[in-house]
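A.B. asks: Coordinates only, no sequence provided:
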C-alpha cells in the first residue's frame, strides 16, 4: 500500500500543476470545447481522488498490505485486540487529513449550491417586479431598460432567459435568434452545474493551480459550447455582432446612463457573457473541428485519468 500511496501522490502532483498548465495553454481546445471540457473534469476529479487516496493509503499502511487487510486490522484495533497493530502519529495525521479534506470538499460544494440557490431565488423575485413575459419567445423575460443585456437564470423548476428592451431594439431578427439560441444552450446543457462544481473546487482549494486554471477554462469553454449551438442557426458574423452588442452592455453604457437599477446577473455558478479574446478569435477566424480520432483520443485520456486513481483505490495490490 505504501507504493500505491507514492504513486497516487505523484499523480496528484502532476494533476495539480504541469498537466493543467499544459492544457490551459493548448490551442486545440477551441476546436473541440467538448473534449476539452471532459478533460478538465477528469483532471479535477482524478486530482481529488489522488490527493485523498495518497493520504488514506499512507495512514492505513501499518494496518495491512491491502484494503481488506487494513479493514480487518482496523476492526481488530477497535475491538482492542492485543495483537492488532497501532498506527503511529504520522499515520493518524494522514488519515485525519484525508478525512478532513474529503469532508471539506463535500461541504464546500453543498455550501456553494445553497448560496447560489438563495441568490437565484432573490434574483427571480426581483425579475418578477422588473420584467414582463415575452409574447414572441416563451420562457424569456424582457427587462425595461435601454442597456443591452442578455443572460439566463438556470433552475430545476423553470429556467428563464432575460433580455433588456434596449437589446431587443438594437438586434435584428437573426441576431436576436442567435442570442436566444446561445442562452438556450446554456440552459439545456446545464452549464451552470459544471460551473458550480468548478466554483466550489476553487473555493475549497484556492491555492491550488488546478482550481484556478480549471475554473477560468471551464467558464470560457461553456461559452464556446453555447456559441457552437448558436452557429447551427446563424452565421459567425451574425453571432459575433450579437455578442459584441451584449458585451457592450456587460461593460456598461458608454453614454453614462445609470445602470444601478438593473438586477445583477451574478448569480454564481451561472454562465457569464464575457467575450474573451479566444472566443473572439474563434469567430473571426474559424478553424475546422478536431478530427474525430483526435477527439476520441482526448476523451480516452480523460477516461484513463479517472480510471487510474480509481483502480488504485479499489485494487491497490495491482500496483504493489
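C.D. replies: Yep, that arrived. Quick caveat: nothing in here was measured; it's all calculated off a predicted structure.
A.B. asks: drop to CA atoms for contacts and neighbour counts, all remaining ones
C.D. replies: Noted.
A.B. asks: For the stretch 51-200 of the chain, which segments count as strands?
C.D. replies: Using DSSP state E, counting those that start in this stretch, the strands assigned to the stretch 51-200 of the chain run over residues 131-133, 140-143, 150-153, 160-164.
A.B. asks: in the shortest one, what counts as buried?
C.D. replies: Along strand 131-133, the positions that meet the burial threshold by neighbour count (16 or more other Cα atoms under 10 Å) are residue 131.
A.B. asks: take a look at this one as well, against the first:
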C-alpha cells in the first residue's frame, strides 16, 4: 500500500505541474488539437484520481487494503475505540481524501447547475430580443451594433449573431463564422470546458488549473476553426478573424463564463491559417505520434484506476 501511495503521489505531482506546464508551452497541440485536447482531459482526470488515491493508499496502509481499513475504521467511528494501527496522520490522510473528492464533485455539480441556469436565461433573452435568420436554422440575429457571434448550447442549441456582425462581414465570411459556432455546438465543447471550469473553480489557488482551462479554450477554438475551414475555406475564415479581431466572441461559450478570447489566442489561430504553428510547422502530427499520445493518455488514466483496484485487495 505504501508503494502504491508513493507511485500515485509522484504521478500526482508530475501531473500537477511539470507535465501541464510543458504541454501548455508546446507548439505541437496546434497541429493536432483533438489529440492534445484528449491528453489534457487525461491529465486532469488522472491527476485528480492520483491525488486522492495517494492519500487513500497512505491512510489505509496499516490495514493492508482499503476494504480491510474500512472494516476496521467504520465501526471505530461509530462505537470506538480507534484501532491502534491507525495514527492521527493516517486518519487525517483519509479525511483529506474524502474531503477533496467531495469538494471536487460538488464543484463540478455546482458549475453544471450554474451553467444550465445561465443557458436557460440566455435562451429566454434571445427569444425575446432577436429574430430568426432567414435560411439559417437555429441561428438568430440580435439587434446590436457591435459585431459579435456566440453559441448557446443545451437541448435546444442556438447560434447568435448581431446585426453589426451581419453588416460587417461578407457572405463567405459570415458562413465561416456560423460554421465555427456550430462546430462548437456539434462537438460539445461546452461540456469539455465545463470540467476544466469546475477544476479551476474548486482550486482557484492552483496555478495549473488556470493554465489548463486556457489551453483547452484555445484548442476548442482551433477545432471549431477546422470545422469552419471545411465549410467556408481558410481564406474566408482568416478574413473574418481579421475583421472581428479578438472581440468577435464575448467568451468561450455564453453559458460557462470561461476564459475570453484575446490577442494571443487570435494570433495562434491565424498562425494555423497562415500555414503553421508558432514554430512554422503546418503538418498534422504523424499517425505514429498521434497513436503514441493517445496511448499515453489512456495509460495516464489507467495507472490510478489499476492502483485503486489493487488497493481494494481483491487482486491475487
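C.D. replies: Okay, I see it. Only a predicted model underlies this, so the values are computations on that prediction, with no experimental measurement involved.
A.B. asks: quick revisit: output the strands of the stretch 51-200 of the first structure in JSON lines, with distance to residue 278 of the first structure appended to each entry.
C.D. replies: Below are these laid out as JSON lines (distance: least, Cα to Cα, whole Å):
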{"stretch": "strand 131-133", "distance to residue 278 of the first structure": "33"}
{"stretch": "strand 140-143", "distance to residue 278 of the first structure": "28"}
{"stretch": "strand 150-153", "distance to residue 278 of the first structure": "20"}
{"stretch": "strand 160-164", "distance to residue 278 of the first structure": "25"}
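A.B. asks: List just the one of those strands that sits closest to residue 212 of the first structure.
C.D. replies: strand 150-153 (23.6 Å; Cα to Cα).
A.B. asks: Outside of the closest one itself, list whatever touches it.
C.D. replies: 120, 159-164, 167, 179, 183-184, 186-187, 246, 265, 267, 270-273 (Cα atoms under 8 Å, 6 or more residues apart in numbering).
A.B. asks: In helices, which of the residues you listed appear?
C.D. replies: 120, 167, 179, 183-184, 186-187, 246 (DSSP state H).
A.B. asks: Top of these by number of neighbours, please.
C.D. replies: For these, neighbours were counted using other Cα atoms under 10 Å, and residue 179 has the most, 27 neighbours in all.
A.B. asks: That one matches what in the second structure?
C.D. replies: Matched by TM-score structural alignment, residue 179 of the first structure corresponds to residue 177 in the second structure.
A.B. asks: Relative to residue 50 of the first structure, which of the strands of the stretch 51-200 of the first structure is closest?
C.D. replies: Here strand 150-153 is closest among the strands of the stretch 51-200 of the first structure (Cα to Cα), at 34.5 Å.
A.B. asks: Would you mind measuring from residue 72 of the first structure to residue 165 of the first structure?
C.D. replies: 67 Å (Cα to Cα, to the nearest Å).
A.B. asks: neighbour count winner among these two?
C.D. replies: Neighbour count, other Cα under 10 Å: between residue 72 of the first structure and residue 165, residue 165 has more, with 18 against 15.
A.B. asks: The more buried one against residue 134, yeah?
C.D. replies: No - look at residue 165 of the first structure against residue 134 with Cα atoms under 8 Å: they stay out of range, at 10.4 Å.
A.B. asks: Give me the common contacts of the two.
C.D. replies: Joint contacts of residue 165 of the first structure and residue 134 (Cα under 8 Å, 6+ apart) are residue 142.
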